[in-house]
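>>> Have a look at this prediction, sequence included:
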Amino acid sequence: QHDHELKAGDDVEVRAAEKNMQRGISRLEILYSDRDLVVINKPAGLLSVASADENKQHALAILRKQLTRPKRSVSLWPVHRLDRDTSGVLMFATSREMREAVNEGWSGAEKIYLAVVEGRPNPSQGSIDQPLRMDSEKYHMIVGPHPEAKKAITHFNTLRTVKDRALLEVQLETGRQHQIRAHMAWLGHPVIGDTRYGTDGPHMGLHALRLSITRPKTGKRLTFETPAPDEFLDLLR
């Protein structure tokens, strides 16, 4: 975590190769844009917004530069965020007012992910209704009842299995930080490559596949979708 104070004996996770891999990105794939919203396909390894140790190479900065024209600057506001190692659909608003309007209806948004997990869930589909709270010292979600825990519900369905891994379609009923990662680890099937919650891998097996919202102003239902990248699918081979 960028604002977490380190103490003697703390474990530090460094992903230099992945971070450097994203240094050369100058343009992002735009899935949709209008005067109020811009939706992109964020690659894995790229921050959604700035952090204390990275304030230039992140999706918000790259997209702002990409959309800026002579004598016309662009303002962008993140509607939500994806973890650095999660790829997929990411939405920005062009004004604070639009961001707030979208967020007001966020509980009605449909958020669908693909996840490659360790093992084969049994039963193959189900729901996890377990509250979450953040351990600020370890930057790690703790699953289970607690006065400070917030309600969190995750639905999953197994699409296919390959050896000792499974590809899941996951729907978030709530949108807590690290929700899928923490819930799947609690279930005993951590996301592949998620070293924070318990499993190794070349990279994170988590992709934001689809996002549907009701557009403020018009009331029209908008759906944005982008397929998982090849490196994600390689986790199943």
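Yes, it's here. As the structure is a prediction and not an experimental result, all values here were calculated from the model. Numbers count the residues shown, from 1 in each chain.

>>> all contacts plus neighbour counts: C-alpha atoms, from now on.
Will do.

>>> Counting neighbours, what do you get for the residue nearest to residue 5 when sequence neighbours are not counted?
Spatial nearest neighbour of residue 5, excluding adjacent residues (C-alpha to C-alpha, 6 or more residues apart in numbering): residue 137 at 7.9 Å. When neighbours are counted by other C-alpha atoms under 10 Å, residue 137 registers 12.

>>> helix, strand or coil for residue 137?
coil (DSSP: H, G, I helix; E, B strand; the rest coil).

>>> I'd like the distance between it and residue 113.
As defined by C-alpha to C-alpha, to the nearest Å, residue 137 lies at a distance of 28 Å from residue 113.

>>> secondary structure element for the residue sitting nearest the centre point of the chain?
Centroid check for the chain by C-alpha atoms, centre = their mean gives residue 82 as the closest residue, at 2.9 Å. Counting by DSSP states H and E, no helix or strand carries residue 82.

>>> who's in contact with it?
47-48, 90 (C-alpha atoms under 8 Å, 6 or more residues apart in numbering).

>>> at 10 Å instead, please
For residue 82, the contacting residues are 42, 44, 46-49, 88-91, 177-178, 207-208, by C-alpha atoms under 10 Å, 6 or more residues apart in numbering.

>>> this is the other structure I want to compare:
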Amino acid sequence: MSSEENRRFEVDESGHGERVDKFLASKEEDWSRMAVQSWIREARVRVDGRPVKSNYRLKAGERVEVTVPPPEEPKVEPEPIPLDVVYEDDNVIVVNKPRGMVVHPAPGTPSGTLVNALLAHCKDLSGIGGVLRPGIVHRIDKDTSGLLMAAKNDRAHQSLAAQLKAHEVDRMYVALVNGSLPHDKGTIDAPIGRDPRDRKRMAVEPRNGKPAVTHFEVVERFRRATLVQCRLETGRTHQIRVHMKYIGHPLVGDPVYSTNYRKFQIEGQALHARVLGFQHPATGERIRLEAELPEDMQRLIRGFRKHL
């Protein structure tokens, strides 16, 4: 059973003057501001040893301590949601996830996820990911479509996770980006971390980010956009979306990183995980799978070609 967790944070100059609830909510992806405020009401948060209110403004040099309560053990129910299964055996299942589907349950999305669908479809899934993420080895964003693999047992999960860590999994994405890229190919090597101004966004963070490398190559050019393929060397949250924005060419339809996303007939960013390659965890055979672009991206491409 999970126990309470004690965390401590030193306030630096960037946190000076910030509300304590906002400061703490930016420290972990799963810490919502509402949750932090409830911890403050329960006297779980102290600044230099004394309890404070949510609107307390921090000063540089202060120490913030928080006693995080144990998470409630959730129950994830199987749901008979149709799946586009691209590959399946006793160890691995690979699906072509549609745009708009969340990968696993989270606050605000307790059902209707890929995990709910997998639990109904598969007899067994690896338990390494815990209750909320059974079988999930890697993720793609809700509004990104394409190939995603899940493990049916712990041994397969460990093998696939090790391959991801060693950069031995081949992941190729196709994206539509705004504007015309100046080069036909290139590499973006820029560390990514949580945006200090908005915890729901990621950003290139040279000091506090984790290494992130994206290789891109132009496939086709249009008047207002460019079709590119991207290969991931690392797998940071929102990596392609952040890197393309960083070089001045955010993804078409991206509601988070692009300012003109409403101009295009697509719900979410035009990004598709097209190719997935890995070594089979049981046989050692090299598996390479491909999923065609979804209709919404194909429709956008046809429209761009008409206006070359």
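Received the coordinates, thanks. Not measured: the values here are computed from a predicted model.

>>> any chance of the contacts of residue 82 of structure 1 in TSV, with distance to residue 227 of structure 1 too?
TSV is the format used below for those (distance: C-alpha to C-alpha, whole Å):
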residue	distance to residue 227 of structure 1
42	12
44	13
46	17
47	19
48	19
49	22
88	8
89	9
90	13
91	16
177	23
178	21
207	9
208	9
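
>>> isn't residue 45 of structure 2 right up against residue 9?
No. Counting by C-alpha atoms under 10 Å, residue 45 of structure 2 does not reach residue 9; the two are 11.2 Å apart.

>>> And stretch 81-95 of structure 2, how far out from the chain middle?
21 Å (C-alpha atoms, centre = their mean, to the nearest Å).

>>> and if you look at stretch 301-308 of structure 2?
30 Å.

>>> Likewise for stretch 109-126 of structure 2?
The answer for stretch 109-126 of structure 2 is 18 Å, by C-alpha atoms, centre = their mean.

>>> Tell me, how many residues neighbour the residue nearest to residue 178 of structure 1 when sequence neighbours are not counted?
Take residue 178 of structure 1 and drop its neighbours on the chain: the residue closest to it by C-alpha to C-alpha, 6+ apart is residue 141, 6.9 Å away. Residue 141 of structure 1: 22 surrounding residues under other C-alpha under 10 Å.

>>> re earlier: out of residue 45 and residue 9 of structure 2, which sits in the busier spot?
More crowded of residue 45 of structure 2 and residue 9, by other C-alpha under 10 Å: residue 45, with 29 against 15.

>>> residue contacts, the more buried one?
Residue 45 of structure 2 touches 6-8, 20-21, 24, 36-39, 51-54, 64-68, counting by C-alpha under 10 Å, 6+ apart.

>>> List only buried entries from those.
20-21, 24, 36-37, 39, 51-52, 54, 64-68 (16 or more other C-alpha atoms under 10 Å).

>>> circling back to that earlier point, what's the counterpart of the residue nearest to residue 178 of structure 1 in structure 2?
Under the alignment (TM-score structural alignment), residue 141 of structure 1 maps onto residue 202 of structure 2.

>>> and if you look at residue 33 of structure 1?
Under TM-score structural alignment, residue 33 of structure 1 pairs with residue 88 in structure 2.

>>> One more: residue 131 of structure 1?
By TM-score structural alignment, residue 131 of structure 1 lines up with residue 191.

>>> just to revisit the earlier point, helix or strand: which one has the nearest residue to the match of residue 33 of structure 1 once chain neighbours are set aside?
Distances taken as C-alpha to C-alpha, 6+ apart place residue 94 nearest to residue 88 of structure 2, at 6.3 Å, with adjacent residues excluded. Following DSSP H and E, one finds residue 94 of structure 2 within strand 92-97.

>>> Equivalent analysis for residue 181 of structure 1, please.
helix 179-187.
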